[in-house]
Structures are given as C-alpha cells and as structure tokens.
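K.L.:
test case, fold it:
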Amino acid sequence: MFRKNTQRSQQQSPQPNKVGPTYIAPNSEFQGTMHVEGDLLVDGVIHGTVEVRGDLVISESGLVEGPELRARNLIVHGVLKARVMIEGTLTLSRTARLEGDVNANAINIEAGAFYVGYMETGDVKALPGTRGRPELAGSNEEYYPKEGY
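P.N.:
Alright, predicted model coming up:
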C-alpha cells in the first residue's frame, strides 16, 4: 500500500541535459550579452553580443544588432547587424537584411535578400586569422600589367 513506485517517479523527474528553445517575443527588447544553451527564436529586439549553442531564427519582426553573433545554424527573415560566425549553415530569406561580415560553413541566399559585407565559407573553427589572396591561374603581368589596373 505504501510501496514507492519508482517507475512513476522517474517519469516525472526533469531531464537536466535537455534544454528547450529560448524565445524573445514581439515588443520585447534585450540589451547586453546573451548566451543560450539551446535554440533561440527572436521575434523582438536584441542589442548586444549573442552566442547560441543551437540554432537561431530571426523572424521578420526580429532585429539583432551588436558586435558579434555566434550560432550553430542561422536563419534570417528579419534584420541582423553584426559580425556573424556560423558553424553550420546561414540562410537568408527573401525578407532578410544582413549588414556585417560573415564566416559560415555554408550559405543559402534567396532572391530578394539584402546583404552588405564580406562573406567567407569554410569550417569556422579552422579559419585562420588572416589569409593571403589566392593567385588565379594565368594572372601574370604578361596578361594583366600592373599599370592600368
């Protein structure tokens, strides 16, 4: 009668390693440094540095502005103004507006997206600090003299 039901108590205990998505609602504003262990959906405004261990989605009503943004994958439907470091894929929808330099493993850009800045694809973790300009085959002075170019 007073026996403890271990199966029932195990089902009700929270799972500490499972992190749900974080949500910034419309008409909400965050200012400062944001660190999110899971996924992040932004319908509001964030001013500051953003680091997301999971995926980040900025909706059409969302705005993120700051010095740097890091995430596993990023989908932009709204406005983003920051230096962007993405381990996986950056996707810019037709309604996206991105201003800033981007390092990502892969980039998808829909027709109509607005982008200003520098993009570099490749493994973000393996990117060196500075790289020299690659030489193109046949780009010697015989065909392209220094004067006039």
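K.L.:
contacts, neighbours, all on C-alpha from now
P.N.:
Noted.
K.L.:
and stretch 76-87, how far out from the chain's middle?
P.N.:
5 Å (C-alpha atoms, centre = their mean, to the nearest Å).
K.L.:
one more: stretch 111-127?
P.N.:
Distance, centroid of stretch 111-127 to centroid of chain: 10 Å (C-alpha atoms, centre = their mean).
K.L.:
and that stretch, which residues are buried?
P.N.:
Using 16 or more other C-alpha atoms under 10 Å as the burial criterion, the residues of stretch 111-127 that qualify are A113, F114, Y115, T121, V124.
K.L.:
closest one to D101 out of the residues you listed, please.
P.N.:
Y115 (9.6 Å; C-alpha to C-alpha).
K.L.:
and that closest one, helix, strand or coil?
P.N.:
At Y115, secondary structure determined by DSSP: H, G, I helix; E, B strand; the rest coil is strand.
K.L.:
one more, for comparison:
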Amino acid sequence: MSGFSAGNLTVFGQETEFDGVLEFSDNLVITGKFHGTINASGDLEIEKTAVCDVDKMSANSIVVSGKITGDIEAKDRIELCDGSKVHGDLKAARLRISDGVEFEGKISMIDEIPASDIFSVASEEYKNSLIMQSNEAR
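P.N.:
This next block holds a predicted model:
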C-alpha cells in the first residue's frame, strides 16, 4: 500500500468519510472519502479507492492513485499513478505523471530555493554564486 519509510502512518479506511480541515505532520494514507482542505507537512498517499473533493491539498509529497477534484500543492513532489483522475491545478518541485492518468488543469513548477540569501549579499556576489551553481549542475 504505502512506500513511506519513516515516521508514523495513519490510514483513513475505505469506510471513513471526513469533512473539514485536516492538518498533520506525519504520513497519511486516504482510502475513503475526503471533503475539505488538507494542509500538511508530512507525506500523503491517495489510494485507488479514495475520492477527494478539496479546496486545496498541500503536503510535502503526494502520491495519487484515486480521484481528486481540487488544487494540489507539494513542497517536494506529486506523483499521479496509472488510473488516477485529477481535476485541478498542480504545483510542485517535481512531478511524475504515469500513462493512463486522467488529468485536467494547470501545472506550475516550484523552483528550488537558492543556497544564498539574496537580501544579505551584494548583487554581483549573488549573480556569481548562481553561475557557479549552474556550472556545478552540468
């Protein structure tokens, strides 16, 4: 079911129906019905039996195998698995969409945060650090 490796894991079973605002810091798997808003710092997995209708779903990483209507945002990554249905906008640093996914919406990629604080260095020094980081990535 879940690929989570560390931390606590909570599972909302197939018979579970939740309506409201959900906040958590560990890992959550939803296999039932959810309606509302998710604002989490942990990882989230939406199983193939899950149906979620959200204003916004936000977590560190989100793996979707079920059905979601609403916007999804992940600090790290979003993965849409084969057979999933997503109708809403996606925003993440990394994104994987498998074959067989039904998706309707916009995609926004989050840029990685620069290693240096742009407000504490001179503009020329900041520009040079970006050039060096760019060259290291090659």
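K.L.:
please state their TM-score.
P.N.:
Once superposed, the chains reach a TM-score of 0.74 (TM-score structural alignment, normalised by the length of the second structure), with 109 aligned residues with a C-alpha RMSD of 1.8 Å.
K.L.:
thinking again about what came up before, can you redo the buried residues of stretch 111-127 of the first structure as TSV with distance to L74 of the first structure?
P.N.:
Output for those, formatted as TSV (distance: C-alpha to C-alpha, whole Å):
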residue	distance to L74 of the first structure
A113	14
F114	16
Y115	15
T121	14
V124	14
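K.L.:
return the member of the residues you listed nearest to K81 of the first structure.
P.N.:
For these, the nearest to K81 of the first structure is Y115 (10.0 Å; C-alpha to C-alpha).
K.L.:
so what does the closest one match up with in the second structure?
P.N.:
Under the alignment by TM-score structural alignment, Y115 of the first structure pairs with F103 in the second structure.
K.L.:
likewise for R72 of the first structure?
P.N.:
Aligned counterpart of R72 of the first structure in the second structure: N60 (TM-score structural alignment).
K.L.:
can you give me the distance of that match to A93 of the second structure?
P.N.:
The gap separating N60 of the second structure from A93 of the second structure is 10 Å, by C-alpha to C-alpha, to the nearest Å.
K.L.:
ok, E136 of the second structure next?
P.N.:
As for E136 of the second structure, its distance to A93 of the second structure is 19 Å (criterion: C-alpha to C-alpha).
K.L.:
neighbour count for the two, which is higher?
P.N.:
A93 (16 against 8; other C-alpha atoms under 10 Å).
K.L.:
what do we get in the first structure for the more buried one?
P.N.:
So A93 of the second structure corresponds to N105, using TM-score structural alignment.
K.L.:
can you tell me which residues contact that match?
P.N.:
Residues near N105 of the first structure by C-alpha atoms under 8 Å, 6 or more residues apart in numbering: I86, E87, G88, T89, L90, T121, G122, D123, V124.
K.L.:
tally of neighbours for the fifth one?
P.N.:
Just to be clear, that refers to L90 of the first structure. Other residues within reach of L90 of the first structure by the criterion other C-alpha under 10 Å amount to 25.
K.L.:
what lines up with it in the second structure?
P.N.:
In the second structure, L90 of the first structure lines up with I78, judged by TM-score structural alignment.
K.L.:
give the contact list for its match.
P.N.:
Applying C-alpha under 8 Å, 6+ apart, the residues near I78 of the second structure are S61, I62, V63, V64, L90, A92, R94, L95, R96.
K.L.:
what does F34 of the second structure give?
P.N.:
F34 of the second structure neighbours (C-alpha under 8 Å, 6+ apart): E17, F18, D19, A50, V51, C52, D53, V54.
K.L.:
which of those residues fall in strands?
P.N.:
Counting by DSSP state E, those place E17, F18, D19, V51, C52, D53, V54 in strands.
K.L.:
wait, the third one touches G32, no?
P.N.:
No: contact status for D19 of the second structure versus G32: not in contact, 11.4 Å apart, counting by C-alpha atoms under 8 Å.
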